[in-house]
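> sequence and predicted model, in that order:
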Amino acid sequence: MQLTIRYFAGARAAAGRSEETVPAGRSLDELVDELAARHGERLAVVLKAASFLVDGLACHDRRAPLPAGVTVDVLPPFAGG
């Protein structure tokens, strides 16, 4: 049972990849902590400011378990207007 993580823009550069899979069964907060530990301080900084979509919808309960099979999009703040 897996989750798919997709990185966009600065998050992609900081993670060094556009996508990865991780085991399911954790909350978004736990996932963010794991990704920061796995990829280092550069991604940790991006994750602090990023927005997250879970299967295309904004995630409002960051402590709820993420179901297997979902896709989490990591969207850093975008410049411009």
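Everything's here; your move. Residues are numbered from 1 along each chain as shown.
> C-alpha from now on. contacts and neighbour counts both.
Will do.
> how about the nearest residue to residue 71, chain neighbours excluded?
Once flanking residues are discounted, residue 71 sits nearest to residue 4: 4.6 Å by Cα to Cα, 6 or more residues apart in numbering.
> adding another structure so you can compare the two:
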Amino acid sequence: MDDLKAEAKSQLEEIIKNLTANRPECMSMLKKARPKTAFWNWPKKIPAHMIIIASHRPDITTYLLGSNAAAVVRHAECSVLVVR
């Protein structure tokens, strides 16, 4: 399982590197945390213009957005792009 996590992290870091290459105005952050709580600590310190967050397929309890994505959308002070 640790090998899968390491490979996934490596692939995400490569994607981020490719997306932010030649774009000094872009900053990325890859964190393993509970978004509802960890998210609030950094946007006020870093002036973000947009937040991109993943969401899972909805179930009956979170039909429109995942609960983490919904919390970010409700409370963010900038644009939020939710990717499924």
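Received it, and whenever you're ready, just let me know what you need. The structure displayed is predicted, hence computed values, not measured ones.
> so after superposing, what's the score?
Once superposed, chain against chain, the TM-score is 0.28 (TM-score structural alignment, normalised by the length of structure 1); 48 aligned residues with a Cα RMSD of 4.7 Å.
> any idea how many residues pack against the residue nearest to residue 71 of structure 1?
Other residues lying near residue 4 of structure 1 total 19 when counted by other Cα atoms under 10 Å.
> my guess is it meets residue 22, correct?
Yes. If you go by Cα atoms under 8 Å, residue 4 of structure 1 and residue 22 touch, sitting 6.6 Å apart.
> and the helix or strand residue 32 of structure 1 falls within, what does it pack onto?
If you go by DSSP states H and E, residue 32 of structure 1 is part of helix 28-39. Applying 3 or more Cα pairs under 8 Å, 6 or more residues apart in numbering; DSSP states H and E, one finds that helix 28-39 of structure 1 contacts helix 41-49.
> and the next helix or strand past the helix it packs on?
strand 51-54.
> and after that next one, which helix or strand comes next?
Beyond strand 51-54 of structure 1 on the C-terminal side, the first helix or strand identified by DSSP H and E is strand 57-58.
> noted, bye for now.
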